Structure formats: structure tokens, C-alpha cells
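> Test case, fold it:
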Amino acid sequence: MGTAGSSTDAAAAERRQLINVAYRLLGSLAESEDAVQEAYARWYALPRSRQDEIVAPGAWLTTVTGRICLDVLGSARARRERYVGAWLPEPLPDHAEWHHGHGADPADPADQLVLDESVTMAFLVVLESMTPAERVAFVLHDVFRYPFAEIAGIVGRTPAACKQLAASARRRARVARAPVTAAVRADVVRQVKEAWESKDIAALVDVLDPAAVMTADGGGQVGSVLRPVEGAARIARYMVAIADRAPGLELLERSVNGVPGLVAQRAGVVVTVAAFDVAEGRVTRIWAVRNPEKLRAWS
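This is a model prediction of the structure:
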């Protein structure tokens, strides 16, 4: 028989795992925090006798968090349609970055996140293309190794149907190409930074894949392109035009979602966080997050 408070202590210890699950499901720190808080609210609303009956509080909380995230993803479709321009996931700073000069609470959600390949911007953008049920089945099974029998209880389908959902999601996520080392990524990002700082269009075109795509998210709060910019030459001209319009912009090489990226700041305030996808020594995708609400962890 559990000692008094043991089930509650076990539940409280699950917070880190739940934040990691929710961020991968939602792509938003703020929404992840809300989902996890709601799951805990439901746990603490249970009568004590019911809490003590639950053998695995972590599994119970994960199931509830998964269902909450599924609901949020369902309603996100409609919200995204009203969103001004492209919607991008919320970028994550490195843990050291998050703590730097903030006196941050160790319970801050960004600090709870494990930065691995399942939180890179490239991966999160692929997750955005999935249906809510596919995303939940794929993330819980392929990233967190949850059995389909448990996932079935979250998405309200049979284990066999959940297996199909994950397989369908996996096909979308599979991009057959050579892996890129962190050193190569860092070198390519540095080339972008130097060419951008010197407003060298030819050098930018050289480091961009001819079919590169740049997507910006200003959320209607700051100026940014509403549609993706396609092609190396157009992206290079756009980047130089931004530099011309924003004197005093300082570019810093920073970890963005666990991989090399760039942060632009003016007067010490972060105004843009850029993530990159790299293949064969060139940039194939740029995701530039400018919506101030998504840059709070960087402030």
C-alpha cells in the first residue's frame, strides 16, 4: 500500500516528461505549459482515494495531457486559418541561453525540454503537416515509445488503427538524405551570417540551395513576408533588403532547437530567431520567427 502523499509526489515528478510530450505535440511552449497545468488540475481534483488507486500516475497524466493536446490540435486548425501569414513552431533557446541573466526558475518550461532531433524546427514543421491523430500516435510511439494500446485510449481508436496512423505519419516524416553533422551546419550558418552582415548577395546565393525556401512568422504583430520566399536569388535580395531597413541589427550564432541557428537583435532585444535546414553544404530551408509572443524565452 502506498504511503500518504506518494502518489501525489510521483505525479509531481512527471512534469518534465509531460512538458516534453506536449511541446512536441503542440510546437508551442505557452500551449504546452497550459496543457500540462490543465492535466495537473484534473489530477489534483481527483478524490484522494481515487489518486491512490492509480498505479501509475505518470501514465494517467500522460494520457490526460495527450487528450488535452489532441483537443488543442483540433481547434488549432481554425486558429491557424485566422493567423496572419505563416504559423511556425515556437523556437527554443539552449538551456544556458534560457538561464543567462534571467534568474530563471528551474521549473521554466524551456529548461525542462530535452533538445534532440525530435524538436528541431525541420521535424516540428513536418509534424505540423500531420492530422492531430497522426501526430499524437507518431510522437507518442516513435519518440516516446508508448505502446499502441495506451495511445488507443488517448485518440479513441483501436491499437491497430493507431499503428496505421503512426505508419502514415512516419511516411511523411521520412526524408531520405545524408545526415548533416553539427560542424557542417555551424559552418554553413556562419557563412550565411557573414554574407548577410556584409550584404553580399552573390555570397548568399552561393550558400543557399537554388530551390531554397524561406518562411517567416510575424503573426501580424511585426512586418514580415506573408508567403514563403522561394529561390536562392529572391531570398538573398530579401535578406539584404531587411539588413538595409534595419540598421544596427546584430547577428549572433546561437543554438535554435538544439541545432546551429542565428539570432538577430537590436539594442539588445531579440527580434528574429532563424532556424536552418542544410543539405549537401547548402541551406535548403530558413524559418524566421519574428512574432514577439514566440520570442519570450529569448528576451
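
> going forward, measure contacts between C-alpha atoms and count neighbours the same way
Will do.

> Please tell me how far Pro132 sits from Leu26.
For Pro132, the distance to Leu26 (Cα to Cα, to the nearest Å) stands at 10 Å.

> same check, this time on Val283
Going from Val283 to Leu26 by Cα to Cα gives 26 Å.

> re the thing from before, identify the contacts common to Pro132 and Leu26.
Listed as contacting both Pro132 and Leu26 by Cα atoms under 8 Å, 6 or more residues apart in numbering are Leu73.

> What ranges does this protein have for its strands?
208-217, 229-230, 250-256, 259-266, 269-279, 282-289 (DSSP state E).

> Need the ones you listed in a markdown table (columns: mean neighbour count).
Below are the strands of the chain laid out as a markdown table (neighbours: other Cα atoms under 10 Å):
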| stretch | mean neighbour count |
| --- | --- |
| strand 208-217 | 22 |
| strand 229-230 | 16 |
| strand 250-256 | 19 |
| strand 259-266 | 21 |
| strand 269-279 | 22 |
| strand 282-289 | 23 |
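
> To compare with the earlier structure, here is another sequence to fold:
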Amino acid sequence: MKELHAREIDDAVIRALSEDLGVDPSALLGAGPVVLERDVTTSALFSGDERFTGVAVARQGCVVCGVVAAVRTFELLAEAAGEPGAVRAEPLCSEGDEAAPGTPVVRVEGPARIVLAAERTALDFLMVFSGIATEARRWQRAAGPSLRVYDTRKTFPGLRALSKHAVAAGGAHNHRAGLWDMVLVKDNHVARAGSISDAVRRARAAHPELLVEVEVESAADAVAAVEAGADVVMLDNMDDAAVAEAVRAVRDASAHVGRAVEVEVSGSVTIERLPTLAAIGVDRVSTSRITLALPVDYGLDEA
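Prediction:
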């Protein structure tokens, strides 16, 4: 599973809390008790003395994810209010656990003004990332053991690290994290370079340490990519017959150059199509459907 850095989690939580409370993210942690007054409803109905104990519960069956971010949401709002340690948030499930409807996932206890002000943000992290993890597991199970399912860069802006963590928690795989960690030569790059061979050659020369993937639309272009030195050939928007032809061509070309090259299918990939692609011999598919999955319903029940 992709491990998150504490800073990545805290940055996302601070941005989300600041959005809900209507404050500048750079000022949140130094705001003090006044920040709780930004929740105009809770601050009007509760003094500083009331306490609240609750449990975040999955309303649907799901693969749990977002637990760490939810816990940090309660903790960071307590810090922002000048009461570090005032809230105790305890994970009851681990990232990647399968939960039935009604499963308690996080238990929280502390001042009501803090817990209730953080409630929606904490639940949103659980909802969104459990949704991604659940869909990732559904796709990878449908694909079977020989076909790997990868995510894409189509993620909610500012939440890519958490989204990719959720994909991994669900048992699927992470494609490149961004524009910096892998070369992916697409049609516009080839058009500017003049040919697949020239595009791969220039990319290899500039970044010899990186994996090189090339997007193609025909078996002939797939062979050109293999011969140029691609590590992965991405078959874009091809039907099953064209995919089968391209897979055979890549395997033959790979044997000829004496180097293993993986075949990825992207575009127009549905979950129903996965067994067919696995039978054809495709190594991997990439899809945005898992990172754009519908959220899972969660609620905070008073305990």
C-alpha cells in the first residue's frame, strides 16, 4: 500500500477544515479558541463544558479508507482551538479492512464544540476515500490475478496522494504520481517529436533513470514503441480484436529485441471487459473510474 507522509495528510486536513470554517489555511493552527465560533450553529448551542462521544459508522458495506485523515481532523481542530490533546480519536478499523453496514470505524471523545465542528470534514475523508478503495477492490477482483488495475492522474485536485493511497488500500495499483516520476509519451508528444522512435530516444536521453511508456493506437505503432525502447506500451481506445493483434505484435517484437515489455490498455475500459482482456494476455489496464468513484455513506452516531 502507498504509505502517506504525515505532512500530506495534515496539509489536506488543514485545507478541508479551513474551507468548512471559512478561514485562511495558513492561519488555522494559530487561530485559538475563536476558530470554534466559525461553526455558528454549534457555538450557539454548546458552551465550552459539554462533551461528546461518538462513533463514525459505515452506513454501507465498503473497503475502509480515510481513517488516518479522519482521526487527524479531530486532532488538528483541537490544536487549532488551543486545546491540543483535548480530543481523543481512536481508529477502530485499519485502512483496507472490509466493513459491513453498521461497522464502527472511528471513535471520538472530547469537547462537543470541537467534535461537532470537525464532524463533517472527518466523515468526508472517510466517505470519499472509502469509495475509491471499494471501487479499486471491485475492479481488481474482477480483473483476476493476471491483470493489474492501475489508477490515473484524474483525481480530485489537491488530493492525489490520498486518492492513490486509497487505490492501494483497495488492492489496485498506482500509475505515475505526477508528471515527474515517469515518462508517458502521448500523441501530442509524438506529433511534435516527429515519430515514436524520436520521442522515445529524446525522453531516454533526458531521463535514463525513468520508466518510459508510450501511448499507441495500432499494432504497428506498438511494435515501433518496443523497438524504440519503451518499457510499457499503452493501447488507447482499441477494441478487443485490435488489442489481441497488438498484444501478439508486442510479444513478438519483445522477443526479437530480447527485452520484456508490458502491455497496458486504457480508454473505453469497463469492469465487464476485464476478464476478456485478461484472457487476451494484457498485463495491465488503467482507468479513472476508481479514483472518481461515488462516496460511501458514513455517519457520526452519539455513543
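
> Can you pull the TM-score for these?
Put the two chains on top of each other and the TM-score (TM-score structural alignment, normalised by the length of structure 1) is 0.28; 147 aligned residues with a Cα RMSD of 6.5 Å.

> His256 of structure 2: how many residues sit nearby?
Neighbour count for His256 of structure 2, taken as other Cα atoms under 10 Å: 11.

> Quick check: which element contains it?
helix 240-257 (DSSP states H and E).

> Which positions in that helix come out as buried?
By 16 or more other Cα atoms under 10 Å, the buried positions in helix 240-257 of structure 2 come out as Val243, Ala244, Ala246, Val247, Ala249, Val250, Arg251, Ala253, Ser254.

> mind putting these in a markdown table, distance to Thr42 of structure 2 included?
Output for the buried residues of helix 240-257 of structure 2, formatted as a markdown table (distance: Cα to Cα, whole Å):
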| residue | distance to Thr42 of structure 2 |
| --- | --- |
| Val243 | 57 |
| Ala244 | 60 |
| Ala246 | 61 |
| Val247 | 60 |
| Ala249 | 64 |
| Val250 | 62 |
| Arg251 | 63 |
| Ala253 | 66 |
| Ser254 | 64 |
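
> ok, so of those, who is nearest Val167 of structure 2?
Val243 (25.4 Å; Cα to Cα).

> Quick check: that closest one vs Asp252 of structure 2, distance?
14 Å.

> again, but for Ala219 of structure 2
11 Å.

> before we move on, the earlier item: dump the strands of structure 1 to TSV, plus distance to Thr8 of structure 1.
Formatted as TSV, the strands of structure 1 follow (distance: least, Cα to Cα, whole Å):
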stretch	distance to Thr8 of structure 1
strand 208-217	40
strand 229-230	50
strand 250-256	35
strand 259-266	36
strand 269-279	39
strand 282-289	38
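
> looking at those strands, which is closest to Val189 of structure 1?
Using Cα to Cα, those put strand 259-266 closest to Val189 of structure 1, at 6.4 Å.

> Let me see the residues that make contact with that closest one.
Contacts of strand 259-266 of structure 1 (Cα under 8 Å, 6+ apart): 120, 182, 185-186, 189, 193, 248-256, 270-276.

> mind redoing it with 7 Å?
By Cα atoms under 7 Å, 6 or more residues apart in numbering, the residues outside strand 259-266 of structure 1 that reach it are 182, 185-186, 189, 248-255, 270-276.

> what's the angle from it to strand 269-279?
150 degrees (axes from the mean of the first three to the mean of the last three Cα atoms, to 10 degrees).

> From the contact counts, what lies against the longest helix seen in structure 2?
With secondary structure taken from DSSP state H, structure 2 has its longest helix at helix 112-143. Here helix 112-143 of structure 2 touches helix 40-45, strand 51-58, strand 62-63, helix 67-80, strand 148-150, helix 160-169, helix 274-280, strand 298-302, going by 3 or more Cα pairs under 7 Å, 6 or more residues apart in numbering; DSSP states H and E.

> do that again at 6 Å, thanks
Packed against helix 112-143 of structure 2 by the contact rule (3 or more Cα pairs under 6 Å, 6 or more residues apart in numbering; DSSP states H and E) you find strand 62-63, helix 67-80, helix 160-169.

> A helix includes Val265 of structure 2, no?
No: applying DSSP: H, G, I helix; E, B strand; the rest coil, one finds Val265 of structure 2 to be strand, outside a helix.

> That one against Val285, yeah?
Yes: Val265 of structure 2 is within contact range of Val285, at 4.7 Å (criterion: Cα atoms under 6 Å).

> and Arg201 of structure 2, what is it in contact with?
Not one residue lies near Arg201 of structure 2 by Cα atoms under 6 Å, 6 or more residues apart in numbering.

> Let me know the secondary structure of it.
Assignment for Arg201 of structure 2 (three-state DSSP): helix.

> Quick check: it vs Ala219 of structure 2, distance?
20 Å.

> Now for the spatially closest residue to Ala193 of structure 2 that is not a sequence neighbour, how many residues are close by?
In this structure, Ala193 of structure 2 finds its nearest non-sequential neighbour in Ala199, 5.2 Å apart by Cα to Cα, 6 or more residues apart in numbering. Using other Cα under 10 Å, Ala199 of structure 2 has 20 other residues around it.

> from what I can see Ala199 of structure 2 touches Ala191, true?
No: counting by Cα under 6 Å, Ala199 of structure 2 does not reach Ala191; the two are 8.9 Å apart.

> Count the residues that sit near Glu97 of structure 1.
16.
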